[in-house]
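>>> here are the coordinates; sequence isn't available:
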């Protein structure tokens, strides 16, 4: 894989993120290696990347203290890197979802259902993709992916922000999770979720902020 200059490179609370142009239909890992390698002082091909039983990428020794993830959609690839954290990144294209209300009612947490189905169509469209993208990022960080169950934790609005309002015990305390989300392009949402390594050993937690 030939290295390319990232479209953007950010530093956020000790984490690094890269936005790269991506060829639809191609794998994300080879391109992710081209930015992770230099950042970690290794040749891209030499990076010790393996997969968990559930397919989550992980960095092995001597880079076991680092975590990395990537997500691609359309012509975009996001790559994230952090140390002493578990992180997940997701990228979603905003497009019409004719059965959006059915998806919410079937798969989301009861508090999210009450909130999202109470919005008008424009509001529901806006928040649905933000919630979905953030849920994917958090579950990638956790390592189980979407099979864990979207209904087992709730992301709710606090003003213009999303907060983790309820966390399943297996995810650890809600306060242990950090979330950053943004629009990477007019029709794409991006989300980065991370947790200090080992924090999920504690019980679930209710966030004090109500939805708005």
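That came through, no problem. Source: prediction; values computed, not measured.
>>> contacts, neighbours, all on C-alpha from now
Noted.
>>> what helix or strand does residue 32 sit in?
helix 29-40 (DSSP states H and E).
>>> my bad, should have said residue 88
With DSSP H and E as the test, residue 88 turns up in strand 85-93.
>>> thinking again about what came up before, tell me which residues in the helix holding residue 32 are buried?
Residues 29, 31-36 are the ones in helix 29-40 that count as buried (16 or more other Cα atoms under 10 Å).
>>> Equivalent analysis for stretch 151-165, please.
Neighbour-count burial for stretch 151-165 [16+ other Cα under 10 Å]: 151-157, 162-165.
>>> now the strands: where do they sit in this protein?
8-12, 15-21, 49-51, 57-59, 66-73, 76-83, 85-93, 154-158, 161-166, 177-185, 188-196 (DSSP state E).
>>> okay, those strands in JSON lines with distance to residue 140 next?
What follows is these, written out as JSON lines (distance: least, Cα to Cα, whole Å):
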{"stretch": "strand 8-12", "distance to residue 140": "18"}
{"stretch": "strand 15-21", "distance to residue 140": "16"}
{"stretch": "strand 49-51", "distance to residue 140": "12"}
{"stretch": "strand 57-59", "distance to residue 140": "9"}
{"stretch": "strand 66-73", "distance to residue 140": "8"}
{"stretch": "strand 76-83", "distance to residue 140": "12"}
{"stretch": "strand 85-93", "distance to residue 140": "5"}
{"stretch": "strand 154-158", "distance to residue 140": "15"}
{"stretch": "strand 161-166", "distance to residue 140": "15"}
{"stretch": "strand 177-185", "distance to residue 140": "13"}
{"stretch": "strand 188-196", "distance to residue 140": "8"}
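>>> try this one next to it:
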């Protein structure tokens, strides 16, 4: 853990110290430290010299101009962390652990639009949890790619209905003026583990995914792990 602490900025370390529970603090240090390690491999800069800034919704981005122009997103749920990287194209990713027994309809009432709520209510009870988490992961990945806050934007944006067996959704954004074509965003499910559902979203429809599984590097200094 000490290796990753050394990669973080003072602001990130302050943020880590504000977590109430030790496990949450440890998870934050590991996920943000690993993010800096991965970014460093793209921009050829030491992890501790990566300068990140945060949007009002809390999403990190690279400060200043970099070559290549890197866009990225991360998501953490229980024991799994996913990172998405793209060149120039805005990207968002989300992963959700599906083992929680929740009041799915009540949560949908607060965060989904009326059509999505009605669709979820029509799903048989045995499948409702999987459909809920699929829809949630699609929406969160899309909103992250758009750079929008989740709490205020979730009910306002409908992204289609990714029911069972549907792994891709294309969302068309309204044109910004008569001469601007609509922007399209592809949201695609990502199969990572039987107990998790995940999705990645990016602008355009011609992109494809490449996958890597990475492990945190060993510190080699006998520090806490």
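In hand now; what should we look at? Bear in mind the structure is a predicted one, so any value in this text is a computation, not a measurement.
>>> Can you pull up the most central residue in structure 1?
residue 137 (1.7 Å; Cα atoms, centre = their mean).
>>> Next, the mean deviation of the strand holding residue 88 of structure 1 compared to structure 2.
Strand 85-93 of structure 1, aligned to structure 2 and superposed, deviates on average by 1.2 Å (mean Cα distance after the TM-score superposition for structure 1).
>>> helices or strands next to that strand in the packing?
Applying 3 or more Cα pairs under 8 Å, 6 or more residues apart in numbering; DSSP states H and E, we find strand 85-93 of structure 1 packed against strand 66-73, strand 76-83, helix 121-142, strand 188-196.
>>> Now check structure 1 for the residue matching residue 196 of structure 2.
Using TM-score structural alignment, the partner of residue 196 of structure 2 in structure 1 is residue 188.
>>> wait, its match sits on residue 90?
No - counting by Cα atoms under 8 Å, residue 188 of structure 1 stays clear of residue 90, with 10.3 Å between them.
>>> between these two, which one's more packed in?
The neighbour count for residue 188 of structure 1 versus residue 90, taken as other Cα atoms under 10 Å, is higher for residue 90 (28 against 19).
>>> Structure 2: which residue goes with the more buried one?
Aligned counterpart of residue 90 of structure 1 in structure 2: residue 94 (TM-score structural alignment).
>>> For its match, list the residues it contacts.
With contacts defined as Cα atoms under 8 Å, 6 or more residues apart in numbering, residue 94 of structure 2 is in contact with 74-76, 82, 137-138, 140-141, 198-200.
>>> how about a cut-off of 10 Å?
Residue 94 of structure 2 is in contact with 73-77, 81-84, 136-144, 189-190, 197-201, counting by Cα atoms under 10 Å, 6 or more residues apart in numbering.
>>> And it, how far from residue 76 of structure 2?
8 Å (Cα to Cα, to the nearest Å).
>>> returning to that earlier point: which residue in structure 2 lines up with the residue nearest to the centre of structure 1?
Checking TM-score structural alignment: residue 137 of structure 1 goes with residue 141.
>>> Would you agree that match is in contact with residue 197?
No - contact status for residue 141 of structure 2 versus residue 197: not in contact, 11.7 Å apart, counting by Cα atoms under 10 Å.
>>> Can you check which residues contact both of these two?
Contacts common to residue 141 of structure 2 and residue 197, judged by Cα under 10 Å, 6+ apart, are 94-95, 189.
>>> Now tabulate these in JSON lines and tack on distance to residue 5 of structure 2.
Shown next, in JSON lines, are these (distance: Cα to Cα, whole Å):
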{"residue": "94", "distance to residue 5 of structure 2": "24"}
{"residue": "95", "distance to residue 5 of structure 2": "24"}
{"residue": "189", "distance to residue 5 of structure 2": "32"}
